[in-house]
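In: A predicted structure for the sequence below; I have some questions about it.
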Amino acid sequence: MAKTLKVLQLQTRYNAADTNSDLGEQILQGLPAERFEVVNAYLEGRPADDAVDPPGRRQVFFEFSEKDMSGLRRKVQARLLAFCREERFDVVLLHRFKAVNLFMHLNKKLRIARCIGVSHGFGEYDRFYRRWQARRLIDECWRFVGVSPAVSDYLVSLRCGFTNANTVAITNALDIDLAESLQLSREQARQALALPSDALIVGAIGRLVPIKGHVHLIRAFSALSGEYSNVHLAIIGGGREEANLSALVAELGLQTRVHLCGTRPDAMRYVKGFDVFVMPSLQEGLGLALLEGMCGRLPVLGSDIPAMRPLLDGARGRTFAPGDVPALTEQLRACLADSDETRAEHGERAYQYLRREHDINDFRNKYRALLEGDRPVQGAPT
């Protein structure tokens, strides 16, 4: 019988809103308890209530503060070093820059044989000193994952320790069966979001931060709102741009037509309340929300950025240049001009692409193989 592997999965911040679509949770769902002893840990945050440990793994919430996580992070490093020495992990799986960078330093002392760093987007290593640290600290213990071919290409292009030999793309996937079991009906979703039952709803899901491009979506919607008096725009998500977006909506006189729905746990539950799904991001690692829109059998529109282009091409969705309000307006206008039947056909086409190309079992098997280290990491696409 194969030895049980003790795995630490370390994420930066606990987010109760995304438990069912969370990448880390999807990976762990594919790790059988008889083969993997898993500790799932978070550097910052914790659930509002007492956490219940899922079968086969423990949850650990370090609850470091923002101050703890800045600068030299001596307190963080000391606690993690002691924790890992006590637990004696075989493998660590690390999400996003903070966790990866911490372990680049710590593993010089721990010497855990298999460290896997997952990059969820671009720009993490744009700063010179971060590339300098990576070049100095990456050794034979490390493997890296980009959540899309575009992200893995970005890492390798930096020439600071990420190579075709140690870096692989594992494209994010969606547990479609789970997502569909959670989806509210059209009527239920609209009632929950306080959206008009008889309107045509353009929907988007994403944090309210500048990089998500919501300001451009609102301006594009404004440009055609006079042509389509029964069309509304709904955006699910919260963030630091909420006040600015609310002010823009008021400036454009669209308070009754644009709905900022706030943060919603498992936002994918509401996609059936939309008629059209738009993702106007300026930059993405993959764009998981786009897959959630496809799961709702919705026609999809999105920015023509490297991480999303293959998804939109595969689903035969409409594209526009990132940040290009006139182009977004024209693509949205074309979609709204379609008949209900045509939009339904386009939505079904996107759904079938999702089923065909983003299988959750394939995704889980690739991560399991990487954790087990029983096959070479394939080179990142170039």
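Out: On my side now, so go ahead.

In: Only C-alpha atoms from now on, for both contacts and neighbour counts.
Out: Noted.

In: What residues of stretch 230-243 count as buried?
Out: 231, 232, 233, 234, 235, 236, 237, 238, 242 (16 or more other C-alpha atoms under 10 Å).

In: Chain neighbours aside, what residue packs nearest to the first one?
Out: Think residue 231. What sits nearest to residue 231 in space, not counting adjacent residues and going by C-alpha to C-alpha, 6 or more residues apart in numbering, is residue 200, at 4.6 Å.

In: That neighbour contacts residue 275, correct?
Out: Yes. At 6.2 Å, residue 200 counts as touching residue 275 under the criterion of C-alpha atoms under 8 Å.

In: then this one, side by side with the first:
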Amino acid sequence: MSVKVLHLICPTGYYGAERWVNALVGANDDPNIEYHLAITDEPGASDEVLERTSLAARYHHRVPMGSKFDLRVIARLVTLLKEHRIDVLHSHGYKSDILGVAAARLAGVVSVCTPHGFENANDWRLKTYMWLGGKSFHWFDRVCPLSGDIARELIQRYQVDARRIRQIDNGVDLGEVERALVKPEPRRDSLFTIGYIGQLISRKNLTATLEAFAHFYGRHPRSRLVLIGDGEERSGLEHRSSELGISGAVEFLGFRDDRLGFLPTFDVFALTSSLEGIPRCLMEAMAADVCVTAFDIPGVDQLVDNGRTGVLVSNGDTLALSRAWSELAAAPAKRSELAGAGRNWVYQRFSASAMAASYASLYHDLMSRQVASHA
């Protein structure tokens, strides 16, 4: 049975969810799945997810949106779904979940959403989106969390019926990592380099990274911290690095198209997030054969087995993280051993092709059930 699937996202840049969508559609090898990709064309939106997708232009769709939350989009989505005879709408993110499930219900198509993680929100607008997004979960035919921890939160916090939930583990485009490593960035010097790639947002808890590095730098002055990415926390983080007296050793490189090429220049990768699904940035670092270090939180522990595929320290313990870096700086052979084991684990368990096969199976199953219900 042929199945047409429309992925819907309200993009603010080219970050985890946008990369996830392109990894999924790029890894599809089921000839009976036809993917389409729609973005809301709104003030401040980015169309980079369309520019970078492997899908042909005829499968790209921009849905006009007059404001940050324009309910007229629902009617426009219904028209889009009907015109292209879409079978499944698959949404990503609070806002796209709210708009997408309403349109899917009105158009009479199957609906799926993938929660990529939950925010620690202070902004009232984001809190409102989260609340409405939580309510929308109950209307989807399937909710597909990226990890067991997200699945438990859906059940415990949002009271989603477990029968609607189908966990499909996160996957990373290993081909993208491999292509980036063909011509990596050259190492500039022998400074011990701690790196991070991702959004500079509150739940990434990068203040903790800076504080851990301040402890480390005091004992290891021939070191640097490199932060690649952008977000609303950047100015505050720059100010904090100055307060800590480490601004001369911390590099904020901003958003980089060639971000993956920097991974081989890192001696260790650092992730001090307070909240995650299964973090793509950590999977990319592991796939690039970089030793990873992180706070021990749900989601991260799906990737990092402490002492075997990387190093975990207690959540929030910046002194322990600093000590872990010191130990790794003194033991290059140990770093190499952890990096190799981490790379093998990602390749075995978290490939985009395995994720794509699981979703193809889900779509076919949902369509078979719909056909049977209408028989």
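Out: Perfect, I can see it now. Given the structure is predicted, the values throughout are model-derived calculations rather than measurements.

In: Tell me where the longest helix sits in the second structure.
Out: Once the second structure is assigned using DSSP state H, the helix that runs over the most residues is helix 352-374.

In: whereabouts in the second structure does stretch 224-234 of the first structure align?
Out: The aligned range for stretch 224-234 of the first structure in the second structure is 216-226, by TM-score structural alignment.

In: what distance separates the start and the end of the matching stretch?
Out: 14 Å (C-alpha to C-alpha, to the nearest Å).

In: ok, the buried residues of stretch 230-243 of the first structure vs residue 196 of the first structure, which is closest?
Out: residue 232 (8.4 Å; C-alpha to C-alpha).

In: Which part of the first structure matches stretch 286-297 of the second structure?
Out: Going by TM-score structural alignment: stretch 286-297 of the second structure matches residues 294-305.

In: Now do that stretch: distance from first to last residue.
Out: 18 Å.

In: Run through who's touching that stretch.
Out: 176, 179-180, 271-272, 274-284, 290, 293, 308-309, 312, 315, 317-322, 331-332, 343-344, 346-351, 354 (C-alpha atoms under 8 Å, 6 or more residues apart in numbering).

In: ok, and the closest non-adjacent residue to residue 166 of the second structure?
Out: residue 144 (4.9 Å).

In: Show me what that neighbour lines up with in the first structure.
Out: So, by TM-score structural alignment, residue 144 of the second structure is matched to residue 145.

In: which SSE is that match in?
Out: Taking DSSP states H and E as the criterion, residue 145 of the first structure maps to strand 142-146.

In: Could you name the helices and strands sitting against that strand?
Out: Packing partners of strand 142-146 of the first structure (3 or more C-alpha pairs under 8 Å, 6 or more residues apart in numbering; DSSP states H and E): strand 114-119, helix 149-157, strand 167-169.

In: mean shift between the longest one and the second structure?
Out: Its match in the second structure and helix 149-157 of the first structure itself, once the structures are fitted together, sit a mean 1.3 Å apart by mean C-alpha distance after the TM-score superposition for the first structure.

In: Can you point out the buried residues in that helix?
Out: 149, 150, 151, 152, 153, 154, 155, 156.

In: circling back: narrow the buried residues of stretch 230-243 of the first structure to those in strands?
Out: Mapping these onto strands (DSSP state E) picks out 231, 232, 233, 234, 235, 236.

In: so the fourth one touches residue 262, yeah?
Out: If I follow you right, that is residue 234 of the first structure. No. The criterion here is C-alpha under 8 Å, and residue 234 of the first structure misses it with residue 262 at 9.9 Å.

In: shared neighbours of these two, anything?
Out: Going by C-alpha under 8 Å, 6+ apart, no residue sits against residue 234 of the first structure while also sitting against residue 262.

In: aligned partner of the residue nearest to residue 231 of the first structure in the second structure?
Out: By TM-score structural alignment, residue 200 of the first structure lines up with residue 192.

In: again, but for residue 262 of the first structure
Out: Checking TM-score structural alignment: residue 262 of the first structure goes with residue 254.

In: Equivalent analysis for residue 81 of the first structure, please.
Out: Aligned partner of residue 81 of the first structure by TM-score structural alignment: residue 78.

In: Ok, residue 181 of the first structure next?
Out: With TM-score structural alignment as the criterion, residue 181 of the first structure matches residue 179.

In: give me the element that match is part of.
Out: helix 174-180.

In: ok now whichever strand or helix holds residue 108 of the first structure, how far from the chain's centre?
Out: If you go by DSSP H and E, residue 108 of the first structure is part of helix 96-110. What separates the centre of helix 96-110 of the first structure from the centre of its chain is 22 Å, taken as C-alpha atoms, centre = their mean, to the nearest Å.

In: Superpose on the second structure and give me the mean offset of that helix.
Out: With mean C-alpha distance after the TM-score superposition for the first structure, helix 96-110 of the first structure averages 2.0 Å from its match.

In: which residues of the second structure does that helix align to?
Out: Going by TM-score structural alignment: helix 96-110 of the first structure matches residues 93-107.

In: returning to that earlier point: quick one, which of residue 200 and residue 275 of the first structure is more surrounded?
Out: residue 275 (24 against 20; other C-alpha atoms under 10 Å).
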